[in-house]
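J.: How does the following fold in three dimensions:
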Amino acid sequence: MDEQDPLVFADTANNRLFGLPEVLDKNVDDIIVNECDTVLTKPPDRYNFGFLIFYVLGTCLLLPWYFFMTANDYWMYKLRNLPNETQLIFLLPNDNNDHSRLQANFTSFLTIAASVPSSLILLLNTYLAKKMSIHFRMISSLMLMLILFTITTILVNLDSDSWQVLFFMITLGTVIFLNIGSSIMQGAVFNLVSFFDSGYMTATVCGQALGGIVAALAQILALWWGASSVHSAFVYFLFADIFILISLVLYTILIKTNIYKYYVQDIPANAWIRRSSSTQYALLGNEQILTVNTYAVLKKIWKLGLSTFYNFLVTMSVYPAVTVLITSVNKEHTAWTDTYFLPVIAYLLFSTCDFLGRVMSNLIKMPVNSSWPAAILSALRTIFIPLMMLCNAKPRYYLPVLINNDQLYAVIMSIFGFTNGIVSNITMTSIPYFVDKHEQETASSLMITFLGIGISTGSLISFGMVNLL
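T.: Model (predicted):
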């Protein structure tokens, strides 16, 4: 085939979905040979609309977690000390008068309630992918998240002082089902984006970090307006409702775009061929059916999976259970120390550096087909566990405060977030280098499973970390 000749859409039933033929410069990354012996060319993603939609969907994936996690002032108000506080045997004792037992234990329970059911669903992701379509999982999970977040918004303005423990239980129950919905959506989104070029995977992964920035900015703006913690939380959760609704609408638009039809609807999984400038394109449709052996895929990506697992284990061991307890060493009661220190340093700074790490990792030239750089960096992140434990977290009973400087804590948090972002993005976007195209959906499911187990394990560890302080 002449390298100078442009490619056009062939006049087939599949390609009529694209409308009029478009002439594109030939590029091996834009070529697919399907089982009908037809060369298809990639339609343009006009205005990068599909790319932006995956950014939004990635942002929505962790939105329930980020919004619940960063609404700390609201939860502390709802669970404050009351004269008739009920003593619960499953809560660890708290001798500090600044926090009630519900307050001191809430973040750890929130983390466990979010991560354990999430991990169980992610473990079942491969099974769910076989039983339920991506479209069904996307729509049902987004609807579930929207309904539960609406209930959470309604609860904000209800006086729960007389049923504080019940409110505690309802909140944890809501978190459990929200994260079940979020995990189903996460599996569906990564299964979906595995059909697309690697740039769309990057958009999804970066969008996850962007969710933390959105949540932190929403909280900071609510505090800046000077509203009470209750009124701020109402605006805060209402924003989450609107964002989830927007994500639902954008997904319904995505499935009608030409780029979606090209990657997902028109090309069966068994027609994909691994694309490389050195690859001779062979027709697969009628000659052989490509099957996926899960164990074989696991053997190819297990190092990437372990890197993802340990990266999130380290992160979740101290974030947010320990970091939410870290306060400014400045004893003066100012707006910065009392109001903005926690959301700016613990949430906005971490999420911003996490996002930058994911974006900048695309500029780092990593060795192709090598998983060791990510594995080494993931292992080195272990140092952040003792560093965070030695910061000014309160209440504490055993460990001394050795990092008694707000600026140093901010530097540690920045590197903590940045390295989390680098490892997260490198491991996910490296999948195409280790597996064939028809194996990428299974590989992405396995990577999400590793991620979920890491989050769950780290969350369980965080409960002990808080009580080691």
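J.: Going by C-alpha atoms from here, please, whenever you check contacts or count neighbours.
T.: OK.
J.: Now for F136, how many residues are close by?
T.: 11 (other CA atoms under 10 Å).
J.: do G181 as well
T.: Around G181 there are 26 residues (other CA under 10 Å).
J.: Secondary structure element for the closest residue to it other than its chain neighbours, which one?
T.: Closest residue in space to G181, ignoring its immediate chain neighbours: S141 at 4.6 Å, by CA to CA, 6 or more residues apart in numbering. Following DSSP states H and E, one finds S141 within helix 134-156.
J.: buried residues in that helix?
T.: 134-135, 137-139, 141-146, 148-150, 152-153, 156 (16 or more other CA atoms under 10 Å).
J.: From the contact counts, what lies against the strand or helix carrying V423?
T.: Secondary structure assignment for V423, by DSSP H and E: helix 406-429. Helix 406-429 is packed against helix 198-224, helix 294-318, helix 350-360, helix 372-380, helix 384-389, with contacts defined by 3 or more CA pairs under 8 Å, 6 or more residues apart in numbering; DSSP states H and E.
J.: Ok, which of those helices comes nearest E439?
T.: helix 294-318 (6.9 Å; CA to CA).
J.: list the buried ones in the closest one?
T.: For helix 294-318, using 16+ other CA under 10 Å, the buried residues are 297-298, 300-318.
J.: contact partners of stretch 378-389?
T.: Stretch 378-389 is contacted by residues 307-308, 310-311, 314, 317-318, 322-323, 399, 403, 412, 416, 419, 423, 465, 469 when judged by CA atoms under 8 Å, 6 or more residues apart in numbering.
J.: Just give me the neighbour total for the closest residue in space to T150 that isn't next to it in sequence.
T.: Using CA to CA, 6+ apart and skipping the chain neighbours, the partner closest in space to T150 is D241 (6.4 Å). For D241, the neighbour count with other CA under 10 Å is 21.
J.: how about this one, so we can line them up?
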Amino acid sequence: MSVLDDIEISRKASILSIFSDKYEAHKKSIISEKGKEPKDILFIVHILCFFVGFMNIMPMVFFSTAQNYWMYKFRNATLDEETTSGKDRTALQSYFQSVQMVASSVPNVIFTLLALFYGHKLSAIIRSIGALAVQCTNFAIFAAFTYINTDSWQNSFFVLTMGLFTINSACTSTFHMSSVVLMAKLPSIYMFFFLIGQNGTVITTTLQIIALSVTDRSLITGAIYFTAGTILIGLTLILLLVGRITPVFKYYDVTNVKENKTEELKWSECKILIKKIWPCLVIMCGLLTSSSFVMPGIITLIVSENDTEKTAWTAKYFTPVTAFLIPEVVSILGRVTAKNFRITNTNKWWYIAVVFIRGVTLVPFYMFCRAEPRHLPVVFGSDWQFISIHAFFAYTMGFLLNVTFMSIRTLTDKPELGLKLLGLVASLTSAANTANGVLMVRLL
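T.: Below is the predicted model of the structure:
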């Protein structure tokens, strides 16, 4: 999972509440009462859980990895080139990724709050189906625009695109909070497939690389990419509809599940929780703040040291491989490494210090890489320098996020509420820092 993926998961950390002892005991009692668990015919529910996990991440990171397509759509159309890069980049190209984060963050916070406090009013599966249906339509619209010439109305298309991003973000938040409730009803083996699916940025990045390798035309690449995305969402929707009638869903009564209102996060409990888990909240805020300055705004503007040669590596593969694929892999490695580490009242200041030092030393590094267009001097101009530091940034992000999540249970006797509060604070922090990427681009 990439850094972007880790940030997105950190906003919805309540998923881990299903691992509480109370929940496992309740599940065992259900199985003993109902008898033998039914078989998952053709592994439909296993596959469904993977795709549900994938859809928690894919709709948000999908657009960031389509960098080549957006650079074409918002290029300088007066130049006789497939796309413009480096010093020829337009303002729309330079600010696209940063503005996208702004357009996505506000609805994410709003719909996260709605799900936390009012999600119990409507069944989770109905909300999931509705969110997927809207997202499938949204992606189909993006796919249709790959066949429409928008050169003469780029500014209007930019505004329209941001509006569609807003809808996409609202649906993603709704689907995630709903799917967590559905997965919580199923045994741990299904949750395993759900979590594996959340590592799906590797899939989206690989899909983008395949689309780029098929053709040199950005519009055709975009058409292949967004059509594939539409199909994946449609497939998940179909699997969810089929899953409703499977013996497994019926056995665990997944179709009718709703959030329990008595377990919703209450404002009166926040003060006590904050006193216990404040180190995790501080670390989360620090990680998200540092990342907001560079991802995805700055990293998608960095070009290869051999950019002027216009090779396949520099023109098509450099950004998806170095900015997304490599960090995705090392981020997973960071989370695996963090398995046995925890934040305690004894070592909390060491973790806080590491997060602070990491932010103030690594964030400025990106400003002096080869991001274009720019006014500042290039200090770290080699490809290996950017790849190495960005990989280290991603590794430490994955490590520290995982430690933060898993430490909640060691700091409070109410991990479910603690993780919900952590997710809420993460959403608010992300929204408060949306302008940081735009600021960094302006300072270049």
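J.: what's the counterpart of the residue nearest to T150 of the first structure in the second structure?
T.: If you follow D241 of the first structure across to the second structure using TM-score structural alignment, you land on T230.
J.: for I403 of the first structure, same thing?
T.: Match for I403 of the first structure (TM-score structural alignment): F380.
J.: my read: its match touches R370, true?
T.: Yes - shown here, F380 of the second structure and R370 form a contact pair, counting by CA atoms under 8 Å, at 7.0 Å.
J.: Compare the two (neighbour count), which wins?
T.: Neighbour count, other CA under 10 Å: between F380 of the second structure and R370, R370 has more, with 26 against 16.
J.: Quick check: that one touching V378?
T.: Yes - contact criterion CA under 8 Å: R370 of the second structure and V378 qualify, at 5.9 Å.
J.: which SS state does the residue mapped onto G297 of the second structure from the first structure fall under?
T.: For G297 of the second structure, the aligned position in the first structure is A321, judged by TM-score structural alignment. Taking DSSP: H, G, I helix; E, B strand; the rest coil as the rule, one finds A321 of the first structure in the coil state.
J.: measure A321 of the first structure to N105 of the first structure for me?
T.: According to CA to CA, to the nearest Å, A321 of the first structure stands 9 Å off from N105 of the first structure.
J.: out of those two, which sits in the busier spot?
T.: Shown here are A321 of the first structure and N105; by other CA under 10 Å, A321 has more neighbours (26 against 20).
J.: give me the element K185 of the second structure is part of.
T.: Counting by DSSP H and E, K185 of the second structure is found in no helix or strand.
J.: Report how many residues lie close to it.
T.: Count around K185 of the second structure with other CA under 10 Å applied: 19.
J.: before we move on, the earlier item: have a look at how far, on average, the next helix-or-strand element following the helix holding S141 of the first structure is from the second structure.
T.: Later in the chain than helix 134-156 of the first structure, the nearest helix or strand by DSSP H and E is helix 164-193. Average distance, helix 164-193 of the first structure versus aligned residues of the second structure after superposition (mean CA distance after the TM-score superposition for the first structure): 1.6 Å.
J.: Now do helix 164-193 of the first structure: distance to the chain's middle.
T.: Chain-centre distance of helix 164-193 of the first structure: 13 Å, with CA atoms, centre = their mean, to the nearest Å.
J.: That one vs helix 134-156, what angle?
T.: Orientation of helix 164-193 of the first structure against helix 134-156 (axes from the mean of the first three to the mean of the last three CA atoms, to 10 degrees) gives an angle of 160 degrees.
J.: Could you pull out the buried residues of helix 164-193 of the first structure?
T.: Those would be 164-165, 167-168, 171-172, 174-193, for helix 164-193 of the first structure by 16+ other CA under 10 Å.
J.: What is the neighbour count of the closest residue to F239 of the first structure other than its chain neighbours?
T.: Residue nearest to F239 of the first structure in three dimensions, not counting chain neighbours: A218, with 7.9 Å by CA to CA, 6+ apart. Other residues near A218 of the first structure come to 23 when the count uses other CA under 10 Å.
J.: S414 of the first structure versus A218 of the first structure, what's the distance?
T.: The value you get for A218 of the first structure to S414 of the first structure, if CA to CA is used, is 20 Å.
J.: What does F392 of the second structure correspond to in the first structure?
T.: Under the alignment (TM-score structural alignment), F392 of the second structure maps onto I415 of the first structure.
J.: okay but its match is in contact with S351, surely?
T.: No - using CA under 8 Å, I415 of the first structure is not in contact with S351, being 11.1 Å away.
J.: ok so, going back, now the helix holding S141 of the first structure: which residue numbers in the second structure?
T.: Going by TM-score structural alignment: helix 134-156 of the first structure matches residues 124-146.
J.: give the contact list for A113 of the first structure.
T.: By CA under 8 Å, 6+ apart, A113 of the first structure lies in contact with 172-173, 175-176.
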